[in-house]
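Peer 1: Give me the fold of what follows.
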Amino acid sequence: MRVQIKKGQAVISGDLYDRPVSGKKPDPAEGIPIFPLDDYRFYIRTNETPPATIESELKFELFLWEFKRTSPNPSDFKWVKTGPYTARLSLDRPPQGEDFPAAPEAPLYLSGSVTDANKQPTGKLTMGWVEEHLRRARLKIARVILTEGGGTQKSEVPWNNGLNDTLATWQTVFNEVGWNIKLPAPGEITEFRQEGVGEEWDAGELHKKLLDLRSENETKTDWCYHLLCVPKIVGNYGLMFDDVNTDFQFNELPREAAAVSSHIEYPDTPKWGTARGKRCGEALIPYFRTALHEIGHAMGLLHDHQNNARRIMTETTVLDEDSAAEPGKTVPERILFSFTEADAKRLRHMPDIWVRPGGMPFDEASFPYSDAPISAGDGLVEADALRLEVFPLLKEVPFGAPVRINYRLANTSCAKINLPGDLSLKSGCVRGKVTGPDQVERGFRSIFKCMDPLDSHGAPGGCLAPGKSALDSMTLLRGRGGALFPSQGDYVVAIEVSWRDREGKRTGCVGKTSVKITPASRADTARKLCADPRTLIAVAIRGDHFKDSIKPGLDDPELRPHYVLTEAKRLARRFFGRAAELEQACELLLDNPVMSSAEIDWIAKAIEDSDTNARQNPIVLELCRRLKEKLRSVSDDVDDAVRERVLKLPG
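Peer 2: Now for the predicted structure:
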């Protein structure tokens, strides 16, 4: 039970776990107990705040919300509400042998009956004061040792904000919301070398390292969050990984780990003040805020979309853009090291299963705050001036192959419209559902949660001029509930592109298209690809540790064209000690693979970013020539910016 004293009232919430009758009882002297995740059963919600002083009795009404998993998939659950019940507790003596600490002068122990709506006894409730905090957790930190120019550097650990006058630390920040956060001592920081990664870490490499750092069953038995400090994360100041995939037998990291970039530089502009042009690790104020922000996501908090937001869950790009937030002050001066009142309430009183690592998956789209028995949510406000066109790259796709969908956001008004800088699936602005011949709706969204991007003005997106449009594409295979296209037949794909405006309202538009899944020549191979959760990771993240998952698709003549691009993307990017193999990647792509506009853009960027010798390789030049020929023969399914990039390639 959690009891918060606020303005003379007691705000009460709690969680119940199964515990064997013959098992060891929690020891009050050890502080807040931590029970196994799999034993979670009920959330206790009270509908009233009784007086904080106890005279004759403490009386309050409560509801029990039973948490029921409906499958091993952590996304499949439901809350079952029962009640109301009435608890009447009075001061009592603790049972013999149970030594409760003083609170703060003498032990405080309450016991009494619980009755149902008909005033019939249903049980007994006892509470004993344990400590002043409402929750406890620990943070594990690991950092990279980087050898550069003959010297050795280490990614800085964001211990605090570096301000002696107004020092903010992990414990001072979380004390305000009733959390006892235990940090490792400086000598307990895990350190490891880059191992050929270079300065930039992509999602696949981070995911593999985070899996290496986690001890077996840690998530299920402890409240432990991981923070990984690396030199650079591709395109991000920091990110928190969600469950990446939903099948527990493969990945058990829902909301457990986050990463921050220490060597990316902040913008070299006056509004960045003391952080101007500095590496993140050298600018402690925004660097520490990013670490808090990403761990906040790991605790189940979504972005703060309030106008002029300045607190921990605000995105860095919003702090950069929002001149109305403390006008005249620089970005570091605007930052407040505290949570909003609403987020503070969530950290104090949300169900354990929502905030503890390994509990409910993190997803603003699928699991808004309104899904928890504590607060209300909001709906989508459709933008009249925007039109979303959705169409498949191929109208027919064989069973077992990923389905590529194009979508174009068009400005139909006479004025420019400001959009998020990134409208790709990974941005979190795009989600959707697939409805098959069985009429079952299967949802999908990005597997990346949650990123703190460097720039919000990249194309497509940003400022959309009148009459102009932004094209992007996605590759779909699996969602939270498994395969999105689990059998042959006709499917409808619905997409929503949405974002928060300055008032915090979710704005956007929706569109849909259809695609036909045809029978596979080798049905067993197709079913294996759809059933393997690693296939999604290979398609979305890449990484050598996932390469075997798509091998059945590469070995199948019918499915191979649909998976070649995934294998080429893996080869074209270095992975730990393996160097990028651009020639081999381009050779694969000479075999006429299925490629969306976004995928063509990716391989064009890989060629563009390679060294001169690699770009002049005959195989690379031949691919460049074929890409140019391809773009000259197509129009609607390739973005103008992609076309321009490809036409500038050598060859």
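
Peer 1: alpha carbons only for contacts and neighbour counts from here, please
Peer 2: Will do.

Peer 1: Which residue ranges of the stretch 201-350 of the chain form helices?
Peer 2: 203-213, 218-221, 284-298, 316-321, 331-334, 341-349 (DSSP state H, counting those that start in this stretch).

Peer 1: Glu30: which of those is closest?
Peer 2: Checking those against Glu30 by C-alpha to C-alpha gives helix 218-221 as the closest, at 15.8 Å.

Peer 1: Please report the distance of the most centrally placed residue in the chain from Ser338.
Peer 2: Closest to where the C-alpha atoms of the chain average out (C-alpha atoms, centre = their mean) is Lys449, at 1.4 Å. Lys449 sits 21 Å away from Ser338, going by C-alpha to C-alpha, to the nearest Å.

Peer 1: repeat for Lys81
Peer 2: Distance of Lys81 to Ser338, given as C-alpha to C-alpha: 33 Å.

Peer 1: next one: Glu30
Peer 2: Relative to Ser338, and taking C-alpha to C-alpha, Glu30 is found at 28 Å.

Peer 1: So between those two, which is more surrounded?
Peer 2: Taking neighbours as other C-alpha atoms under 10 Å, Glu30 and Ser338 compare with Ser338 leading, 20 against 11.

Peer 1: residue contacts, the more buried one?
Peer 2: 173, 176, 311-312 (C-alpha atoms under 8 Å, 6 or more residues apart in numbering).

Peer 1: this one next, for a side-by-side:
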Amino acid sequence: MPVLPEEFLIDDADPADDMPRFERATSNVNLSAAAASATRFPVAVAQPWRLRSLKHGAYFLQWQPKSSPFTRYNGTMRIERHGTATTASGDLYSHNAFTFTSWPSFRLVPNPDPSPSAGIPIFSRSRYKYYLRVTQILQWLTLSNSFTLQFERYAFDSTTNNWTNDGLHSAVMTFKSAPAGYPSGATYLEGTLMSPANVDLGTIRMGWVSDYLRKATIEIDRVSQSDYPAGNGAGETWSTVFDAVDWDVNVYQSDTNLTEPSGESWSDAEMHSAMLARRDSANLDSEWRYHLLCVRRLDSTSRGIMYDAYGGDSNNIPREGAGISSHWVIPSTSQWGTVQGMQFGDATGPYFRTAVHELGHALGLYHNTADNGFMNTTGTIAASPGTFPANIQWSFNAADAKRLRHMPDPWVRPGMIPFGSAYGSAPISDEDALDLNGPLGLRVEPLLDSVPIGAPVRVKVTLTNHSDSPIEVPDSLSLKSEHVSGRIVDPAATVRSFRSIMKCIEEHQHEVLKPGASISSDMTLLRGRDGALFPAPGLHKIIVDVSWEMNGMAVRVSGEDSVMVTHVEDEAHAVAAKAALTEPDLLLTLAIGGDHLEEGNRALDKAMDSPVLSPHFAVLKAKQVGRRFGKRKGNAAEAMKVLGDAPVISSSEARRIAELAKGADKAALKKSCSKALASTLKTAANGDRMVAALADSVG
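Peer 2: Just a heads-up that it's a prediction; the model follows:
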């Protein structure tokens, strides 16, 4: 623990308090030398300060909307403390504050919330509403009575299994005494939830209920000839495995004499049918229950399978069950080390490892070959360096452990999102992606070192393969590719995110980037979900992330640079900047254009009226003029005239201008284009033959 400043001294006046208190010591106390030497602690003259932190574990979370007293949202917040850092995430389910009693009274009575004393609450799957991706929270210790909580709120569509980011919400959370019903010494906080537009959304409360982050039950049934996978025989058990990822898991053996329906080998459908017939409970709205079936042999694979997916899921409730084979015979080859030739159930460690592996699939995890952890395959581990099974890693890979702690409830709890969805389809912290910085480099280069306030910022991103091997990467770094996102950090350290508002219909393609090769693209940044990205003067950091999937794994590479935003220069600039910063439709005008975006087009016209901003918006206006819309024909010559002499233009934008001019009357184009513009286009061409040809023809 870091050494505390000398002016803070421990006050032991309240030994029952589980948090130490600190007092600020005075420097003006007049003590004799003898008294000073005999005094253990200086005399304090200030009020005691309490050192506070967030306790690791699950918190009962509640949001009471200001606009709806009849509906509130209950859920859990998961606080993971690791060292001096904290990672947090949460889920919310709708809850009717009142309910009607049954016939004949039909009275409206309060609908009670879950009792905090019962530990981690479980909610009905059909009432799931939001995932909270926490972006700011108290990391370690504070002497304050409050801290700022920020999170992106993702709304879940259970029909499509899609998520919508509702923006960055925040609350100043204040430590308070826990109400009755909470465990003794529970950490409890309240605050006012504010929307991305800084509107009061009501009260948010969170109180600690468990040392664990999640809880579940695993029922294990088996045929009489199959072994029960209790552990690895060397200290690792179900409890130690799941304690390590903060899951409170109750694992028990139920039936031990299942009847084999068609001999010793089971089909996926037979296992699913046995689960439905023999399991002890089936209410997934009151319990997260998974089922493991141990049989002699499997039809579809050798060692194990999470059968409750695709065609094997006869009741359309995914990821409830898995099965393992006890009578598979391990090959008698050297790669299988000390267990070669053994019946699988007799190889205690590998057999237990496979049971955990298949349950991992039921929890929404995929194969992970990054290490020899649980989600790697047994065959791959056996073929890796070291002697099998001593080379097994008895833990989940760090990325998988984080997924178990912080993926949205619908991803990990049974009966919700089906198996097979890409990790990237769910909101998840950036740290969940495999970081490829090093083998790959992402260079972020603003076109200009400084821009006037209200102007868009043009950025070039270049992805380079620095490794000695080819790497599969996205074939486009455009914001329209869905692979690119990022954040802007302003001078006040406020973070605003951006990503494409458009989705290409065609499937995104990858390409193999050879060693030393690069791909580049340009982007124009103006607004994001949180509003204007550059709303104030000062130095802004631009962070760009490129994310994609490679061999079933989420991967990511990041880069950053900075740009200076300068102050307002005159009244016309002030009017234009205000319109550019406050009009949401200007982003749509930038991205897709169109005469129908009246408010966005008015803001664009105001920007064009400002001599300061017009060079920065000229390309956007030129594209609007040069494109056909409805019955209005595009006018390439007029578009060239709109550009003026020295527009701020990226290479990609110059290419689009050249495409607009293709097929237009050359004489009209030349008449509309100054020599200065031709020179600007030639500079922006950057090797593009079409742009260079246009510059030559009009120069």
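
Peer 1: Now render the contacts of Ser338 of structure 1 as a markdown table, adding distance to His293 of structure 1 and neighbour count.
Peer 2: Formatted as a markdown table, these follow (distance: C-alpha to C-alpha, whole Å; neighbours: other C-alpha atoms under 10 Å):
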| residue | distance to His293 of structure 1 | neighbour count |
| --- | --- | --- |
| Val173 | 12 | 19 |
| Glu176 | 15 | 14 |
| Arg311 | 9 | 19 |
| Ile312 | 5 | 25 |
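
Peer 1: Would you format the residues you listed as TSV with distance to Phe35 of structure 1 included?
Peer 2: Output for these, formatted as TSV (distance: C-alpha to C-alpha, whole Å):
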residue	distance to Phe35 of structure 1
Val173	25
Glu176	24
Arg311	31
Ile312	29
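
Peer 1: Make sure Gly128 of structure 1 is actually in contact with Asp99.
Peer 2: No - with contact defined as C-alpha atoms under 8 Å, Gly128 of structure 1 does not reach Asp99; the gap is 9.6 Å.

Peer 1: neighbour count winner among the two?
Peer 2: More neighbours surround Gly128 than the other of Gly128 of structure 1 and Asp99, with 22 against 14 (other C-alpha under 10 Å).

Peer 1: which residue in structure 2 lines up with that one?
Peer 2: Gly128 of structure 1 maps onto Gly207 in structure 2, with residues paired by TM-score structural alignment.

Peer 1: would its match count as being in a strand?
Peer 2: Yes - assessed by DSSP: H, G, I helix; E, B strand; the rest coil, Gly207 of structure 2 belongs to a strand.

Peer 1: ok, now how distant is it from Gly441 of structure 2?
Peer 2: Distance from Gly207 of structure 2 to Gly441 of structure 2, by C-alpha to C-alpha: 43 Å.

Peer 1: re the thing from before, now do the same for the residue nearest to the centre of structure 1: helix, strand or coil?
Peer 2: Criterion first, three-state DSSP; result for Lys449 of structure 1: strand.

Peer 1: Give me the spatial nearest neighbour of Ser679 of structure 2, chain neighbours excluded.
Peer 2: Ala695 (6.9 Å; C-alpha to C-alpha, 6 or more residues apart in numbering).

Peer 1: what comes into contact with the helix or strand hosting the one you found?
Peer 2: Using DSSP states H and E, Ala695 of structure 2 falls within helix 689-698. Applying C-alpha under 8 Å, 6+ apart, the contact partners of helix 689-698 of structure 2 are 654-655, 658-659, 661, 666, 669-671, 673-675, 678-679, 681-682, 684-685.

Peer 1: Return the distance of it from the chain's centre.
Peer 2: 44 Å (C-alpha atoms, centre = their mean, to the nearest Å).

Peer 1: For it, buried residues please.
Peer 2: When neighbours are counted by 16 or more other C-alpha atoms under 10 Å, the buried residues of helix 689-698 of structure 2 are found to be 690-692, 694-695, 698.

Peer 1: From Gly128 of structure 1, how far out is the residue mapped onto Thr187 of structure 2 from structure 1?
Peer 2: Alignment note (TM-score structural alignment): Thr187 of structure 2 maps to Leu108 of structure 1. For Leu108 of structure 1, the distance to Gly128 of structure 1 equals 6 Å [C-alpha to C-alpha].

Peer 1: Find the residues that touch each one of these two.
Peer 2: Phe100.

Peer 1: picking up where we left off before, and the contacts of helix 689-698 of structure 2, which are buried?
Peer 2: Buried among these (16+ other C-alpha under 10 Å): 654-655, 658-659, 661, 669-670, 673-674, 678-679, 681-682, 684-685.

Peer 1: out of the residues you listed, who's nearest Asp255 of structure 2?
Peer 2: Nearest member of those to Asp255 of structure 2, counting by C-alpha to C-alpha, is Arg655, at 68.8 Å.

Peer 1: could you measure that closest one against Ala693 of structure 2, distance?
Peer 2: Per C-alpha to C-alpha, Arg655 of structure 2 is found 11 Å from Ala693 of structure 2.

Peer 1: between the buried residues of helix 689-698 of structure 2, which is nearest Arg297 of structure 2?
Peer 2: Nearest to Arg297 of structure 2 among the buried residues of helix 689-698 of structure 2, with distances taken as C-alpha to C-alpha, is Met690, at 64.2 Å.
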